[in-house]
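A.B. asks: Here is a sequence with its predicted model. Questions after.
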Amino acid sequence: MMEQAQCAAEVYVERTLALIKPDAIENANEIEEIILRSGFTILQRRKVVLSPELCSDIYAAHYGKMFFPSLTAFMSSGPTVAMIIARHQAVAYWRELIGPADSVKAKETHPGSLRALYGTDELRNAVHGSETTSAAEREIRFIFPDATADPIPSGQDAVTYLSKFVNPTLLSGLSELCKRKPTDPITWLASWLIANNPNKPKIREDLIKEPENL
């Protein structure tokens, strides 16, 4: 159990921005299910209509290109679902999942990608994904200005935290669970952890006063 916790903690977790564009908004629920099945966690989600100015900020890297005006006009033409998603190597895995920018080419080369499944062409290609971790953090701040940028605990910091604050109580609970073998182990373990929480406030007996007789 300890080795599994350490291996899991050593996996680096990062976050990225995912946008479901106006052309795919009707398929948002299906796309979100695929995101979750692909190992991502949706940290934050909001439905928003992006202003042309905000679209220009998000796609600043493409400023000056011929398609830039059409891109910003399209992205501000209707509602967009914006999400902060996280997992190991989130930026790379999300870019792989969405596929090539041109949905027509994606249907040939990456038929299982989101752009192949839900996109139409290079402009109306269903979803957006940040290209780098620095771009992801910049784009997240545009749409989720209140989102915290604190790193998700990983590596040795996570191992130390789990070893000190979680594993001793959890291992005791799992040992007791194996002895009892309850019919609903998840509920039983949850109740046991609550009852045996070492951080639960303790009330001093000498401070408890008996109610006075009226």
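C.D. replies: Here it is on my side, so go on.
A.B. asks: alpha carbons only for contacts and neighbour counts from here, please
C.D. replies: OK.
A.B. asks: Just confirm A5 is within a strand.
C.D. replies: No. Assessed by DSSP: H, G, I helix; E, B strand; the rest coil, A5 does not belong to a strand; its assignment is helix.
A.B. asks: quick one: it from V159, how far?
C.D. replies: A5 sits 8 Å away from V159, going by Cα to Cα, to the nearest Å.
A.B. asks: cool, T16 as well?
C.D. replies: In this view, T16 and V159 are 24 Å apart by Cα to Cα.
A.B. asks: Looking at the two, which is more packed in?
C.D. replies: T16 (28 against 20; other Cα atoms under 10 Å).
A.B. asks: Show residues contacting whichever strand or helix holds that one.
C.D. replies: In the assignment (DSSP states H and E), T16 maps to strand 13-20. The contact list for strand 13-20 (Cα atoms under 8 Å, 6 or more residues apart in numbering) reads 28, 80-91, 94, 126-130, 133, 136-137, 139-140, 151-152, 154.
A.B. asks: Next: stretch 36-48.
C.D. replies: Counting by Cα under 8 Å, 6+ apart, residues outside stretch 36-48 touching it are I35, P79, T80, V81, A82, M83, I84, I85, A86, R87, A90.
A.B. asks: hmm, 10 Å instead?
C.D. replies: Contact partners of stretch 36-48, identified using Cα atoms under 10 Å, 6 or more residues apart in numbering, comprise 15-20, 25, 31-35, 76, 78-88, 90, 93-94, 97, 143-144, 147.
A.B. asks: Can you point out the buried residues in that stretch?
C.D. replies: F40, T41, I42 (16 or more other Cα atoms under 10 Å).
A.B. asks: Out of the residues you listed, name the ones that lie in strands.
C.D. replies: Counted as lying in strands by DSSP state E, out of the buried residues of stretch 36-48, are T41, I42.
A.B. asks: Comparison target, given below:
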Amino acid sequence: LLRRYQLLFYPKDGSVEMFDVKNQRTFLRRTKYDELHQEDLFIGNRVNVFSRQLDLIGYGDQYTGNKLGSKKERTLAMVKPDAVNKMGDILQMIYDANLILTKAKMTKLTCCPGPYLLSILSLLCHDSSSLSSSLPTALTGKILHSISAAGFEISALQMFNMDRANAEEFLEVYKGVVTEYPSMVAELCSGPCMALEIRGTDAPKTFREFCGPADPEIARHLRPSSLRALYGKTKVQNAVHCTDLPEDGVLEVDTYWRLIHPHI
């Protein structure tokens, strides 16, 4: 079921308001919401407002279009095969230049021997044994750099948004097991994720060790050089998800593949 809303954002205090277009009534009264920022407001983006996912399909009036649209232009970047192992550094340079990565996919062109990192198109290979996902932020480039520097191969990559139903299905194993389950679901579908296929010797085990304990505070004490120790904030916002059990590696990769490409 799709509904159409007008989203009003007030940059002065960071508050939001939503209006139900079909029923011609206020859906959400003006409320302060710190998770939405002006730089998130561009056509084609998906934002999360109080756990409701919204696809931004147009500007509500000419003033908004002139104010925001003129500042957002799109372009295509391609990381060629010789630099794929440096993509973490390249993405970090993109973020440092105050550019926003909105789409990303690793693919192989039929006439070329190596993988390319593109912003659009083609399919992923998914025959590996471990899966990682991270939330694309200014830390994304650093996380990818750390993974490559640790000797792991990133054999597939795609950026996508997960809806609540799929997030609940993917994290179902934690339901009733950890008290943070509802927050984990909300976090996973709060914005774009970057799914990675990781290859390496005994990848599920070694990569899980490299991610570190789920709680970043514990990780900083036990494994200070792990991903969650370096980039995590809380048990919910702990930077990366990784395969827990060796036998779940292929299953999780296949699950993500199905969520990303439901019609294939």
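C.D. replies: Here it is on my side, so go on. Small disclaimer: the values here were computed from a predicted structure and weren't measured.
A.B. asks: In PyMOL, how would I select the buried members of the contacts of stretch 36-48 of structure 1?
C.D. replies: Command for PyMOL, covering only those of the contacts of stretch 36-48 of structure 1 found buried under the criterion 16+ other Cα under 10 Å:
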select buried, resi 15+16+17+18+19+20+25+31+32+35+76+79+80+81+82+83+84+85+86+87+90+94+97+143+144
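A.B. asks: re the thing from before, tell me the angle of the helix or strand that comes right after the strand holding T16 of structure 1 relative to strand 13-20?
C.D. replies: Scanning forward in sequence from strand 13-20 of structure 1 by DSSP H and E, the next helix or strand is helix 28-37. Relative orientation of helix 28-37 of structure 1 versus strand 13-20 (axes from the mean of the first three to the mean of the last three Cα atoms, to 10 degrees): 160 degrees.
A.B. asks: residue contacts, the aligned residue in structure 1 for K175 of structure 2?
C.D. replies: Under the alignment (TM-score structural alignment), K175 of structure 2 maps onto Y63 of structure 1. Counting by Cα under 10 Å, 6+ apart, Y63 of structure 1 touches S56, D57, P69.
A.B. asks: mind listing what's buried in the helix or strand where the last one lies?
C.D. replies: Following DSSP H and E, the helix or strand that holds P69 of structure 1 is helix 68-75. Across helix 68-75 of structure 1, burial judged by 16+ other Cα under 10 Å covers F68, L71, T72, A73, F74, M75.
A.B. asks: How much space separates F40 of structure 1 from T109 of structure 1?
C.D. replies: Noted for F40 of structure 1: a distance of 24 Å to T109 of structure 1, by Cα to Cα.
A.B. asks: Likewise for S191 of structure 1?
C.D. replies: From S191 of structure 1 over to T109 of structure 1 (counting by Cα to Cα), the distance is 50 Å.
A.B. asks: cool, A28 of structure 1 as well?
C.D. replies: 23 Å.
A.B. asks: With E139 of structure 1 instead?
C.D. replies: 28 Å.
A.B. asks: More neighbours: these two, which one.
C.D. replies: Neighbour count, other Cα under 10 Å: between E139 of structure 1 and T109, E139 has more, with 22 against 13.
A.B. asks: Could you pull up the residues touching the more buried one?
C.D. replies: Neighbouring residues of E139 of structure 1 by Cα under 10 Å, 6+ apart: T16, L17, A18, L54, C55, D57, I58, Y59, G129, S130, T133, P145.
A.B. asks: any idea which element the counterpart of it in structure 2 lies in?
C.D. replies: Alignment note: E139 of structure 1 maps to E252 in structure 2; criterion TM-score structural alignment. Taking DSSP H and E as the criterion, E252 of structure 2 maps to helix 249-260.
A.B. asks: Over to Y63 of structure 2?
C.D. replies: Y63 of structure 2 belongs to helix 62-64, assigned by DSSP H and E.
A.B. asks: Reformat the contacts of Y63 of structure 1 as a markdown table; add distance to I186 of structure 1.
C.D. replies: Converted to a markdown table, those look like this (distance: Cα to Cα, whole Å):
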| residue | distance to I186 of structure 1 |
| --- | --- |
| S56 | 48 |
| D57 | 46 |
| P69 | 54 |
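A.B. asks: quick check, nearest of those to T187 of structure 1?
C.D. replies: D57 (47.4 Å; Cα to Cα).
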